[in-house]
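Novice: Give me the fold of what follows.
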Amino acid sequence: MNEIFDTIIVGAGAAGLTAGIYASRAKLSTLILNEGAVGGQMVLTEEIANYPGVPTTKGYMLANNMKMQAKSFGCKIKSNVKIKSYKLEGDVKNIELEDGRVFQGKSVILTPGGRPRSLNIEGEDQFKGKGISYCATCDGDFFTDKEVVVVGGGNSALEEAVALTTFATKVTIVHQFDHFQAFEHAIQEAKNNPKIEFVMESELRGFYGNGQLQKVKIEHLPTGIMSELSTDGTFIFIGYQPNTEDLADLIELNMRKEIVVDSDMKTSVKGVFAAGDCINKKYRQVTTAVAEGTIAALSVSEYLRS
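Specialist: Prediction:
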């Protein structure tokens, strides 16, 4: 007969690994199912310099330390698996993999994470972490006294562009329309900053460099004229996409497809909790994911006791 775990965690990013640490240390039988490489967005971050108590470290190293810590408490981790279906209702939850294996748990913590929307243009994959970033808070200080490009025209793009001027000598905002979609105060703050320049009605068409990003190709949409701009880095802020496609009919999501949770990380389904970049929240940092993973695991412990 299959083992019924006290909790099954879906996803091994910062939130999932933290939940695994707390749940397994609380002597709950814990299984993490992860579709990709352990570490989630952490492994895509070249360096992490703002994790409290940890000197600047590689993202993959922080992820590996979390993984080893979880396993040391007895947490089981199965990586590179593909989930076929979920059955989340009832006292025992079932998760079926595409290879036919079925895992059962008395509770589930959903931490599938999310991903920044990509431009999907030439060179983007090549220069991720080598000049291309999706997080100014994470990577802004690596561009001190350098020139950078920001792509986007919403609140995040303009606010992050202003934040980047703390480090960069020049920030060029490239936006596809002749107007911004941000709040007026964000627009004015960006326009009033002497370090920020604007390239409107334009889109990036490619990233180029030799090992490290050195320039971008830009198309002016009304004319089709192509130009090149030398840059040390590019920050892309065109939205965020939670990895919740398989959960749409099973659990309450908001209009942005994020999982709706309360302050205890409880979802709309009894015994199912969620944490990390997949939930409804404003800030997406390793530290916020860790906090939410902690709360989710503690809430699971309380749920199982009751």
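
Novice: can we go C-alpha only for contacts and neighbour counts from here?
Specialist: Will do.

Novice: number of nearby residues for Gly113?
Specialist: When counting by other C-alpha atoms under 10 Å, one arrives at 26 neighbours for Gly113.

Novice: Longest helix in this structure, please.
Specialist: helix 286-305 (DSSP state H).

Novice: Can you tell me which helices and strands that one packs against?
Specialist: Under the contact criterion of 3 or more C-alpha pairs under 8 Å, 6 or more residues apart in numbering; DSSP states H and E, the helices and strands touching helix 286-305 comprise helix 14-25, strand 272-274.

Novice: got those as JSON lines, with mean neighbour count and distance to Asp141 columns?
Specialist: Output for these, formatted as JSON lines (neighbours: other C-alpha atoms under 10 Å; distance: least, C-alpha to C-alpha, whole Å):
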{"stretch": "helix 14-25", "mean neighbour count": "29", "distance to Asp141": "22"}
{"stretch": "strand 272-274", "mean neighbour count": "28", "distance to Asp141": "31"}
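
Novice: and of the ones you listed, who's closest to Asn120?
Specialist: Nearest to Asn120, of all the helices and strands packed on helix 286-305, is helix 14-25, at 25.6 Å by C-alpha to C-alpha.

Novice: got a list of contacts for the closest one?
Specialist: 7, 9-10, 29-32, 39-40, 42, 63, 66-67, 69-71, 73-75, 109-111, 275-276, 286, 289-298, 300-301 (C-alpha atoms under 8 Å, 6 or more residues apart in numbering).

Novice: Now show me the structure for the sequence below, then we'll compare the two:
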Amino acid sequence: MEEQVIEHIKCLIIGSGPAGYTAAIYAARADLKPVMYTGFVPGGQLTQTTDVDNFPGYPDGIMGPVMMEDFRKQAERFGTEIRFGYATSVDFTGPKHSVTIDEVKQITADTVIIATGATAKWLGLESEQKYNGFGVSACAVCDGFFFKGQDVAIVGAGDTAAEEATYLAKLANKVHMLVRRDEFRASKAMQNRVLNTPNIVIHYNTEALEVLGDDQAVNGLRVVNNKTNDESTLDITGFFVAIGHKPNTEIFQGWLDLDDNGYIITKADSTQTNIKGIFAAGDVQDHIYRQAVTAAGSGCMAALEAERYLAAKEGDETFIEEDLYIATPNRSKV
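Specialist: Down below sits the predicted model:
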């Protein structure tokens, strides 16, 4: 049987979106010859949004998919090789990091920049997906501005939901907050902020049943009280889902340090993970800001750190193998 030839890459970028594409731009300009695998959704979450009004450089706003196409063209202009495919497994036990693509192609890389992002959790309503980007959103900071002076609803009971509800209250006329149980899960401080905001109306024991609309935009929300089974309709034009995000880190479990929610832990003021030569940028390691501009900034950081890591590794003969990586995966070998 002919031996499989394993491709080797100096800088591998897993995932696209603002973090991945910005990392690619900087890595390509540094002559790291980056190769990017886009993942299932080339361009990431922004390809599923409509207007982006808060990214610098677009004074009139821009459609999310168009913006990501601009990012892609700029990355390719400097020599990034962009491939469609997704990473299905990794092996970080050696100084050359091994990644399997689409379950069949094995490659190795001197440096890996992880920009796989995070996926918003949804309620699972068909109507929720129908109006996603047309009145339904999972990011109040991103889209709240479009509902200035209007009535909106938000679902969630944790700190994120409380924070986004108070943010929306500064813009919207009224914010209906749907809490599934008879109490919040948010911290007392966040609860107090919500309770002391006069234009937030809290609906306890309430769940969303259907987002209503005219096939073009949202104009209502059908809800049910899960204690009495009474149904009612809220007159709203925007519906925000704030029940959390899930970082796309499944294949890195056991290799990289993750927090309790699955986000990759990076060193302070850095994108460096617990394994040398492995960097994480964007929403995959950021559970606080989750903005395109902060993701792009961390993508820049990751590429600069990858460049410096390779320069040090190639230029300092005092490096020994143990200094180049930390190979302590938390998984048993069978």
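
Novice: What would you report as the TM-score here?
Specialist: Once superposed, chain against chain, the TM-score is 0.96 (TM-score structural alignment, normalised by the length of the first structure); 305 aligned residues with a C-alpha RMSD of 1.3 Å.

Novice: sorry, back to before: of all the helices and strands packed on helix 286-305 of the first structure, which one is nearest Leu221 of the first structure?
Specialist: Using C-alpha to C-alpha, those put helix 14-25 closest to Leu221 of the first structure, at 39.6 Å.

Novice: when you align them, which residue in the second structure goes with Lys58 of the first structure?
Specialist: Under the alignment (TM-score structural alignment), Lys58 of the first structure pairs with Met63 of the second structure.

Novice: State the number of residues packed around that match.
Specialist: 15.

Novice: do the one 4 residues further on as well
Specialist: Met67 of the second structure is surrounded by 20 other residues when neighbours are defined as other C-alpha under 10 Å.

Novice: what about it, helix or strand, and which?
Specialist: Per DSSP states H and E: Met67 of the second structure is located in helix 64-77.

Novice: The helix or strand that that helix is followed by vs the first structure, average distance?
Specialist: Downstream of helix 64-77 of the second structure, the first helix or strand assigned by DSSP H and E is strand 81-83. Mean deviation of strand 81-83 of the second structure relative to the first structure after superposition (mean C-alpha distance after the TM-score superposition for the first structure): 0.8 Å.

Novice: Strand 81-83 of the second structure - contacts with which helices or strands?
Specialist: strand 35-37.

Novice: so the next helix or strand after the strand it packs on aligns onto which residues of the first structure?
Specialist: Using DSSP H and E, the helix or strand that follows strand 35-37 of the second structure in sequence is strand 51-52. Under TM-score structural alignment, strand 51-52 of the second structure corresponds to residues 47-48 of the first structure.

Novice: List the contacts of that stretch.
Specialist: Looking at what lies outside stretch 47-48 of the first structure - C-alpha under 8 Å, 6+ apart - the contacts are Thr56, Thr57, Lys58, Gly59, Cys138, Asp139.

Novice: Give me the mean deviation of that stretch from the second structure.
Specialist: Looks like 0.9 Å for stretch 47-48 of the first structure (mean C-alpha distance after the TM-score superposition for the first structure).

Novice: could you give the angle of the helix holding Met67 of the second structure to helix 17-29?
Specialist: 10 degrees (axes from the mean of the first three to the mean of the last three C-alpha atoms, to 10 degrees).

Novice: Give me the buried positions along helix 64-77 of the second structure.
Specialist: Residues of helix 64-77 of the second structure classed as buried under the neighbour-count rule (16 or more other C-alpha atoms under 10 Å) are Gly64, Pro65, Val66, Met67, Met68, Glu69, Phe71, Arg72, Gln74, Ala75, Glu76.

Novice: What of stretch 93-102 of the first structure?
Specialist: Buried, per 16+ other C-alpha under 10 Å, within stretch 93-102 of the first structure: Lys93, Asn94, Ile95, Glu96, Leu97.

Novice: ok, now stretch 144-151 of the second structure?
Specialist: For stretch 144-151 of the second structure, burial by neighbour count (16+ other C-alpha under 10 Å) applies to Gly144, Phe147, Lys148, Asp151.
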